[in-house]
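task: produce atomic coordinates for the following.
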Amino acid sequence: MMPGKLLQEIAQAKPWTCREEEAFLNIARTYEYLAQTLSEFFREYHLSMTQYNMLRILRGAGPEGLNCTEAARRMITHDPDVTRLFDRLEVRRLILRKRSSVDRRVVLASITEHGLELLSQMDEPLCDLHVRQMAGLTPEKLETLIEACEALRP
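Prediction:
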């Protein structure tokens, strides 16, 4: 078996303990590369990846919005302080929070028109970025990647 590209990238002479270690570290290295590109993209819109993720969740929830717990459950990456995340988005008038009419203890968050407009501006350029990020994969390899990633999650 030929040494993989990652060994060269990180200048490691010692072979991997097992093939699974090599796979894991390749996923981690690739995520960091892709996340850096995304962070640069989001910086142009004065958003973090986490803020963008929450805006997408709230857009998908529709005008009724979601409570904090449900919104946090749907996030791609876990954020332990969703309340502060909501605070930052509300200050920018991207979301609105209100008490539930059914249960006054529950606070619902929904995306504002301003938030919808921002996401609308980002949709096409972000899709273009993802296409560029995945340009090294044939459609078949892209399908295999998606299937492999999904097989690793419970």
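
drop to CA atoms for contacts and neighbour counts, all remaining ones
Will do.

residues near A71, how many?
Counted with other CA atoms under 10 Å, the neighbours of A71 add up to 19.

that one reaches R56, doesn't it?
No. A71 is not in contact with R56 according to CA atoms under 8 Å; the separation is 10.2 Å.

what about the strands in the chain?
Listed in chain order, the strands found in the chain under DSSP state E are 66-67, 95-99, 107-111.

what packs against the helix ranked longest in the chain?
Scanning the chain for the helix with the most residues, using DSSP state H, yields helix 19-43. Other elements packing on helix 19-43 under the criterion 3 or more CA pairs under 8 Å, 6 or more residues apart in numbering; DSSP states H and E are helix 49-61.

one more pass at 6 Å, please.
For helix 19-43, there is no helix or strand it packs on, judged by 3 or more CA pairs under 6 Å, 6 or more residues apart in numbering; DSSP states H and E.

contacting residues around it?
Residues external to helix 19-43 that are found in contact with it (CA atoms under 6 Å, 6 or more residues apart in numbering): S48.

now the angle from it to helix 49-61?
If you take axes from the mean of the first three to the mean of the last three CA atoms, to 10 degrees, helix 19-43 sits at 80 degrees to helix 49-61.

separation between L142 and R104?
46 Å (CA to CA, to the nearest Å).

one more to line up against the first:
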Amino acid sequence: MDPIAEAHRQWSARWPDHADHMAAVTSVMRAQQLLLSRVEAALKPHGLTFAAYEALRLLAFTRSGALPMGKMGVRLMVHPASVTNVIGRLEGRGLVERRPSPDDRRVVLAALTPAGREVAEEATAALHEAAFGMPGLPAEQAAGISAALRAVRVCAGELSDS
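The predicted model follows:
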């Protein structure tokens, strides 16, 4: 039995105008739990959480391997305290270092170390091997999921509809 389908049936009997939205939210939340578990399992051998991986990968995408901590928060869509926490853990492992910006000494940069770049590449290969937790899902369906969730982000006001 699918618990979400049963919840949808129950909701439909009581609040039919809201049943589809409830099932959609519950499905997204459950899928997030499943995917995070699978992604974290692929990253565990590299000693990374998904948040740490995202920070390393973001830095690896830059030309210089460094970004201001504030800009990282914006790009990762997380609170600045979360960036500070993740960067602190990565710094403790020698994967990232903090340094003042040469352009503005008030700005702190997070900079990828050679060891950090190596771990980022290895972890990326592991996620590719694990199909980001969705093995067997065709690319066109993955693209459809992204498009549907973009619509949710637009409805939430995070993005414009254009």
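
TM value for the aligned chains?
TM-score for the superposed chains, counting by TM-score structural alignment, normalised by the length of structure 1: 0.83, backed by 148 aligned residues with a CA RMSD of 2.3 Å.

will you turn the strands of structure 1 into JSON lines that also has mean neighbour count and distance to L25 of structure 1?
Shown next, in JSON lines, are the strands of structure 1 (neighbours: other CA atoms under 10 Å; distance: least, CA to CA, whole Å):
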{"stretch": "strand 66-67", "mean neighbour count": "20", "distance to L25 of structure 1": "35"}
{"stretch": "strand 95-99", "mean neighbour count": "17", "distance to L25 of structure 1": "37"}
{"stretch": "strand 107-111", "mean neighbour count": "22", "distance to L25 of structure 1": "37"}
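
can you put those in TSV and add distance to P154 of structure 1?
Below are the strands of structure 1 laid out as TSV (distance: least, CA to CA, whole Å):
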stretch	distance to P154 of structure 1
strand 66-67	24
strand 95-99	31
strand 107-111	28
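
which one of those lies closest to Q51 of structure 1?
Closest approach to Q51 of structure 1 among these is made by strand 95-99 (10.6 Å; CA to CA).

how big's the offset between the closest one and structure 2?
Mean deviation of strand 95-99 of structure 1 relative to structure 2 after superposition (mean CA distance after the TM-score superposition for structure 1): 1.1 Å.

could you tell me where that strand falls in structure 2?
The alignment of strand 95-99 of structure 1 onto structure 2 (TM-score structural alignment) spans residues 96-100.

what are the contacting residues of that stretch?
Here stretch 96-100 of structure 2 makes contact (CA under 6 Å, 6+ apart) with 90-91, 107-113.

can you do 7 Å?
Around stretch 96-100 of structure 2, the neighbours that count as contacts under CA atoms under 7 Å, 6 or more residues apart in numbering are 87, 90-91, 106-113, 116.

would you list the residues you listed in JSON lines and tack on distance to V152 of structure 2?
Formatted as JSON lines, the entries for the contacts of stretch 96-100 of structure 2 read as follows, by distance: CA to CA, whole Å:
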{"residue": "I87", "distance to V152 of structure 2": "30"}
{"residue": "L90", "distance to V152 of structure 2": "32"}
{"residue": "E91", "distance to V152 of structure 2": "35"}
{"residue": "R106", "distance to V152 of structure 2": "37"}
{"residue": "V107", "distance to V152 of structure 2": "34"}
{"residue": "V108", "distance to V152 of structure 2": "34"}
{"residue": "L109", "distance to V152 of structure 2": "33"}
{"residue": "A110", "distance to V152 of structure 2": "31"}
{"residue": "A111", "distance to V152 of structure 2": "33"}
{"residue": "L112", "distance to V152 of structure 2": "33"}
{"residue": "T113", "distance to V152 of structure 2": "37"}
{"residue": "G116", "distance to V152 of structure 2": "34"}
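
closest one to R150 of structure 2 out of those residues, please.
Of the contacts of stretch 96-100 of structure 2, the one sitting nearest to R150 of structure 2 (CA to CA) turns out to be I87, at 28.0 Å.
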